[in-house]
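Trainee: A predicted structure for the sequence below; I have some questions about it.
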Amino acid sequence: MRIGWHIAFWLGAAAILLLLLWLCWPILPPFIIALALGYLLDPVASWLQRLGLGRLMAALMILAAFMIVLVLLFILVFPILGHQLSSFIQQLPETLNKLQSLLEQAGNWAGQQYVGPVMKRLGLAGGSAPDIRSNVESLVGDAARTAGAFLNSLVMRGAAVISVVSLLIITPVVAFYVLLDWHKMMAAVDSLIPLRHRETAHQLLHEIDVALAGFLRGQSLVCLFLGLWYGLGLSLVGLNFGLLIGLSAGLLSFIPYVGSLAALVISAIVAIVQDWPHWQLFAMAMGVVLAGQFLESNILSPKLVGDKVGVHPVWLIFALFAFGSLLGFLGLMIAVPFAAAVGVLLRFAVRRYRTSEFYLGMPAWLAGPPPPPGIAAKKQIESRS
């Protein structure tokens, strides 16, 4: 009965929490971002305290540094990005028309040179070059419309809940107070944990902290490097909108797979349209992007992020799709940290299950520590043979 009441209590508490989050979701993004900033910057504030500063002065210095960086971005970077974004929007219809024309030419050439003869040899009379070209164009058009609808959904739903005013005004203020009272907030939460479960809760929170801190801080540095690498590299090779594409791809690199794919596809399209029929710009742009991806996957991510997330790639992709569908762009941003935290809890639940009387078939104190899963499976196979 006690276990049933405990389960009912926690399920009810979780349901109430989810209901409150659902009701307050439109106003939550600035506060979520502020909590993330407070969590990320707490080690910096603690380091400043060890140097002799008070917590208030440390928080004020961090806020002042943030405002200085923001002002420099407004003065030096944002005007260039605004100009490139305006030019990109104006030239987008012309770029798409030229891309469609190039695809039609490529389809005609491929149909006449390769696809048409192969279809004739196979005895498929309907597989003429014009039919193949029209099918390819239809497929490309459907894919473009699907991708456009998906991106528009993400942008519109993200824009509906994240306004410029909330990000630039509310978020820094809330982040300042969160950073100022971070230790008090954590102490208040810790005081609510039942005493007999406090050691277990501390262990779980430590594992979650290691996973989140490793990913958030490491991935933030990876995003910063990739944004600068893509932006400066694509600009130096002469690609139109290179800084805009590079910094946007670097920001999107916080979402696994999305930033790299965006940099690769958009850079390839712009380079082909800009420099056709030559391939020098395309080759240089692809060299910049592929070099950045090589550095990310082989040097930066293993060193800065490593395997701290502890989530299988399949479940990570599932989390990205699920959160992106439910919560838009902000959902994509929080999918990986949430998946990392859930992964820690699930691994803890599996460990508890393997030491339970239900799994062992006898009281745990009689069975002793369970063998690792691989050894247990091996013994079971040997006993059957």
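Mentor: Alright, I've got the coordinates. Numbers count the residues shown, from 1 in each chain.
Trainee: hey, let's count contacts and neighbours off CA atoms from now on
Mentor: Noted.
Trainee: Need the single longest helix in the chain, by residues.
Mentor: Ranked by residue count, the top helix of the chain under DSSP state H comes out as helix 313-354.
Trainee: And it, how far out from the chain middle?
Mentor: With Cα atoms, centre = their mean, to the nearest Å as the basis, helix 313-354 stands 11 Å off its chain's centre.
Trainee: what does stretch 207-227 give?
Mentor: On Cα atoms, centre = their mean, the centre of stretch 207-227 falls 11 Å from the chain's centre.
Trainee: Contacts for that stretch next, please.
Mentor: Stretch 207-227 is contacted from outside by 40, 246-254, 292, 296, 300-301, 304-306, 308-310, 337, 340-341, 344, using Cα atoms under 8 Å, 6 or more residues apart in numbering.
Trainee: For the stretch 151-300 of the chain, which segments count as helices?
Mentor: 164-165, 171-180, 182-191, 198-236, 242-252, 258-275, 280-295 (DSSP state H, counting those that start in this stretch).
Trainee: so can I have CSV of those showing mean neighbour count?
Mentor: Compiled in CSV, these are given as follows (neighbours: other Cα atoms under 10 Å):
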stretch, mean neighbour count
helix 164-165, 10
helix 171-180, 21
helix 182-191, 12
helix 198-236, 19
helix 242-252, 24
helix 258-275, 19
helix 280-295, 18
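Trainee: who wins for proximity to Arg133 among these?
Mentor: The closest of the helices of the stretch 151-300 of the chain to Arg133 is helix 258-275. By Cα to Cα, the value is 19.6 Å.
Trainee: What is the neighbour count of Phe358?
Mentor: Applying other Cα atoms under 10 Å, we find 11 residues neighbouring Phe358.
Trainee: Quick check: which element contains it?
Mentor: Element membership of Phe358, judged by DSSP states H and E, is helix 357-360.
Trainee: Remind me what that helix packs against, helices and strands.
Mentor: Contacts defined by 3 or more Cα pairs under 8 Å, 6 or more residues apart in numbering; DSSP states H and E place helix 357-360 against no helix or strand at all.
Trainee: switch to 10 Å and redo it
Mentor: helix 313-354, helix 364-367 (3 or more Cα pairs under 10 Å, 6 or more residues apart in numbering; DSSP states H and E).
Trainee: Okay, one more to line up with it:
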Amino acid sequence: MALPVRQQVLSWSIAALVFLALLWLLGDVILPFVVGGAIAYFLDPVADRLEAMGLSRTISTAIIALVAVFVFIIAALLIIPTLIQQTIALGEAIPQILSQLQAFLSERFPSLNDPESTIRESLATLGEMIRSRSGELVNKVFASALGVINAVIFIIVCPVVAFYLLLDWDNMVARIDDLLPLDHKATIRKLAGEVDGVMAGFVRGQLTVCLILGTFYSIALMLVGLQFGLVVGAVAGLLTFIPYVGSLVGGTLSIGLAIFQFWGDPGWIVAVALIFILGQMIEGNYLTPKLVGDSVGLHPVWLLFALSAFGTAFGFVGMLVAVPVSAMIGVLVRFAIGQYRGGLLYRGLSGSRPPPDEEAR
């Protein structure tokens, strides 16, 4: 006989509280394992595809590991140092850009030449603050991250965890399936399949979109000669994870830089704008429908709230688990709504009136 509903709710609530408590207490400790698990989940379809081609799971995992090592070496030698240099250089160049902006505004609005002008003082203060703290900010970000994570352990543990999880992924899923409560196994499997569908559609798909667009923006902006094009492209690609934010922020930043760099040559400014227009068209008409799909069910507002809430409560680890937890909550909420609409409370005492979706049929 199944447990009463009240006891089931209590049991699952305790399990959720234990999970949140462990996340809060062991956040920094479990970070390499969370990242390793995310990498294994992301690469599992690749391993499955290689297995379908006739390779064993071990060989498939080894091939993926070798490719990952190669990509990491290339990034460490070529991309990451350039990205850091351009980020620091951009911080140093912002005061000059603000000075040019101030000169431009002064020509159009002579009142700004007044030494006591509020806008003039604000621009000068902002420029000095950014110049003095840009390098310090970058150094602090990297230093704090390395101090919290313990870089050596992270660099070693994370790939090892990802490798072994990827190698044994199917077996772990089978073991977890064997531990499911027998009375609810079919329902849990259905919900887990929906969660996996959301995760596969959003996380895997959106990360792929971010990588493609970030690469496209960076290469295209550097080809037209925009200074700091690599940084702007990387920022735009990273923020693409949030719909429309990446193209909006990246486009505004790149066009602003292009105006000051190519002032007097509007053709290049138009070229920079066309890059983001083209990127948005590719994302909206091909990448997102093909890789993410329309049935993900993660609203941008809900995603922003989940990232903010979990990031504030649990730090960087919380931000990593925010998407899967929010996907799981979304699936459970939809399941609860379905149960409610099929229940007596919604349909009334007669129980003869079908839900609106069934009436439409």
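Mentor: All right, it came through fine. The shown structure was predicted, so the numbers you read here are calculated from the model rather than taken from an experiment.
Trainee: The longest helix of the first structure vs the second structure, average offset?
Mentor: Helix 313-354 of the first structure: mean distance to aligned residues in the second structure after superposition is 2.8 Å, counting by mean Cα distance after the TM-score superposition for the first structure.
Trainee: Any figure for the gap between Leu112 of the second structure and Gly127 of the second structure?
Mentor: 16 Å (Cα to Cα, to the nearest Å).
Trainee: Then Ile94 of the second structure?
Mentor: 6 Å.
Trainee: And for Val160 of the second structure?
Mentor: 44 Å.
Trainee: what's the span of stretch 337-348 of the second structure from first residue to last?
Mentor: With Cα to Cα applied, stretch 337-348 of the second structure spans 16 Å between its terminal residues.
Trainee: buried sites along it?
Mentor: Arg341 (16 or more other Cα atoms under 10 Å).
Trainee: Stretch 360-369 of the first structure now?
Mentor: 360, 364.
Trainee: Endpoint to endpoint, it covers what distance?
Mentor: Stretch 360-369 of the first structure: ends 10 Å apart by Cα to Cα.
Trainee: got a list of contacts for it?
Mentor: Residues from elsewhere that reach stretch 360-369 of the first structure (Cα atoms under 10 Å, 6 or more residues apart in numbering): 353-358, 370.
Trainee: Might you report the residue contacts of Thr95 of the first structure?
Mentor: So Thr95 of the first structure contacts 88-89, 101, 269-270, 273-274 (Cα under 10 Å, 6+ apart).
Trainee: which element is it on?
Mentor: In this assignment (DSSP H and E), Thr95 of the first structure forms part of helix 78-110.
Trainee: quick one: the spatially most central residue of the first structure and His202 of the first structure, what's the gap?
Mentor: Centroid-nearest residue in the first structure, with Cα atoms, centre = their mean: Ile255, separated by 1.7 Å. The gap separating Ile255 of the first structure from His202 of the first structure is 29 Å, by Cα to Cα.
Trainee: do the same with Ser101 of the first structure
Mentor: Distance from Ser101 of the first structure to His202 of the first structure, by Cα to Cα: 61 Å.
Trainee: now Leu81 of the first structure
Mentor: 45 Å.
Trainee: Over to Arg133 of the first structure?
Mentor: Applying Cα to Cα to Arg133 of the first structure and His202 of the first structure gives a distance of 62 Å.
Trainee: Next: Val237 of the first structure.
Mentor: 51 Å.
Trainee: now swap in Gly214 of the first structure and tell me
Mentor: For Gly214 of the first structure, the distance to His202 of the first structure - Cα to Cα - is 18 Å.
Trainee: now Ile75 of the first structure
Mentor: Applying Cα to Cα, the value for Ile75 of the first structure to His202 of the first structure is 45 Å.
Trainee: next one: Val342 of the first structure
Mentor: 16 Å.
Trainee: Also Ala36 of the first structure?
Mentor: 20 Å.
Trainee: same question, Ala262 of the first structure
Mentor: 40 Å.
Trainee: for Gln293 of the first structure, same thing?
Mentor: Counting by Cα to Cα, the gap from Gln293 of the first structure to His202 of the first structure is 37 Å.
Trainee: Same question for Val350 of the first structure.
Mentor: Distance, Val350 of the first structure to His202 of the first structure, by Cα to Cα: 18 Å.
Trainee: swap in Gly306 of the first structure?
Mentor: 23 Å.
Trainee: repeat for Asp209 of the first structure
Mentor: On the measure of Cα to Cα, Asp209 of the first structure and His202 of the first structure end up 10 Å apart.
Trainee: And Lys378 of the first structure, by the same measure?
Mentor: 34 Å.
Trainee: For the aligned partner of Tyr39 of the first structure in the second structure, grab the count of nearby residues.
Mentor: In the second structure, the residue paired with Tyr39 of the first structure according to TM-score structural alignment is Tyr41. Neighbour count of Tyr41 of the second structure, defined by other Cα under 10 Å: 19.
Trainee: Touching, Tyr41 of the second structure and Tyr164? I think so.
Mentor: No. Applying Cα atoms under 10 Å as the test, Tyr41 of the second structure and Tyr164 come out as separate, 11.7 Å apart.
Trainee: Contacts for stretch 110-117 of the second structure, please.
Mentor: Residues from elsewhere that reach stretch 110-117 of the second structure (Cα under 10 Å, 6+ apart): 102-103, 105-107, 118-121.
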